[in-house]
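J.: Compute the structure for the input listed below.
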Amino acid sequence: MRAVKRLWALLLPLGLLAQSVGWRGDYDKARQEACRRGVSMVVVLVKRNCAPCGALLADLARKEELANMLKKRSVPVVVTWENEDYPIEMLYSRTFPTLFILSCEERFLAEPMGGGQAPSGLLRWFEKEASDER
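T.: Below is the predicted model:
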């Protein structure tokens, strides 16, 4: 019984963090939503059983300002490298996780960001995008 409680104690926060951003798991549906809403897609390319990948997703969700920007100003998507249901250019990525910012027409709007630089790079991109809109 204690083991089950400990498992829930570990899994529940991760589930809540994922909900705080609203990550999509279907790339094509996310692309359609981005086109409909007129926003970009923030795509995080992960690999199965990748601890840094889970850490990045948790880090993005924990940073409240960034989580809110992801929800309101983009369509956040997580794709698994093994799935191959995403633009072919991402297939050449050898760093996991890698974050991409794309238009709904699948144009790359920024250079890919490796896990360690992703949160700060994403925040700078959102800030630049907001200043360009003014």
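J.: make it CA atoms for all contacts and neighbour counts henceforth
T.: Noted.
J.: dump the residue contacts of the residue nearest the centre of the chain.
T.: Nearest to the mean C-alpha position of the chain, by Cα atoms, centre = their mean, lies residue 44 at 4.0 Å. If a contact means Cα atoms under 8 Å, 6 or more residues apart in numbering, then residue 44 has 76-79, 97-100 as its contacts.
J.: Here is the second sequence; please produce its structure so I can put it next to the first one:
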Amino acid sequence: MIKIVSFVMLIVVMLQGFTLESDYNRAHQKAMQSDKIFIIFLTEKECVACNKELMKIMNAKNVSSLIEKNAIFVVVYKEQKNTFPIEMLYTTQYPTLFFLDKNELFSCKALRGNIQPKELMNCLKLR
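T.: The predicted structure follows:
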């Protein structure tokens, strides 16, 4: 089921204009090469509310265009074995969006739970 949802979300994202990464290290490399920030969407597997929040972000055209222009977007599941900043291990509310610069420093306050497109846009415009 998760694979089907992920595949459908990938198709939707490709149509919306920004690429969704699934590997933190690859996203970090792309951010360094492109001089963009990277946004980590930290989620749990089987989290219906998290999937709804991700779809809300992907379907907001003004947000997706800012992401395409200013950021690399990566989805990280808390259960993943890959490396990511230790601060994310202590997250208890899902989903959470983290905004990091190419040096892996936080560039905006983390957004948690019901993420408002306006808040996300403000973080993207701070760069």
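J.: quick one: contacts of the lengthiest helix in structure 2?
T.: Across structure 2, the longest stretch assigned as helix under DSSP state H is helix 2-16. The contact list for helix 2-16 of structure 2 (Cα under 8 Å, 6+ apart) reads 19-20, 45-46, 55, 58-59, 61, 64.
J.: same question, stretch 79-98 of structure 2
T.: Outside stretch 79-98 of structure 2, the residues that touch it by Cα under 8 Å, 6+ apart are 23-25, 39-45, 49-50, 53, 78, 104, 106, 108-113.
J.: Which of those residues are buried, as a ChimeraX select command?
T.: Entered in ChimeraX, the line below selects the buried ones among the contacts of stretch 79-98 of structure 2, by 16 or more other Cα atoms under 10 Å:
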select :23,24,39,40,41,42,43,44,50,53,78,108,110,111,112
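J.: Show the contacting residues for the residue mapped onto residue 119 of structure 1 from structure 2.
T.: By TM-score structural alignment, residue 119 of structure 1 lines up with residue 117 in structure 2. Residues in contact with residue 117 of structure 2 (Cα under 8 Å, 6+ apart) are 57, 60, 63.
J.: Give me the three-state assignment for the last one.
T.: Per DSSP: H, G, I helix; E, B strand; the rest coil, the secondary structure class of residue 63 of structure 2 is helix.
J.: which ones are touching it?
T.: Counting by Cα under 8 Å, 6+ apart, residue 63 of structure 2 makes contact with 57, 117, 120-121.
J.: can you check the first one too?
T.: For residue 57 of structure 2, the contacting residues are 63-64, 117, by Cα under 8 Å, 6+ apart.
J.: could you redo the residues you listed as CSV and give each row distance to residue 15 of structure 2?
T.: Compiled in CSV, the contacts of residue 57 of structure 2 are given as follows (distance: Cα to Cα, whole Å):
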residue, distance to residue 15 of structure 2
63, 14
64, 10
117, 19
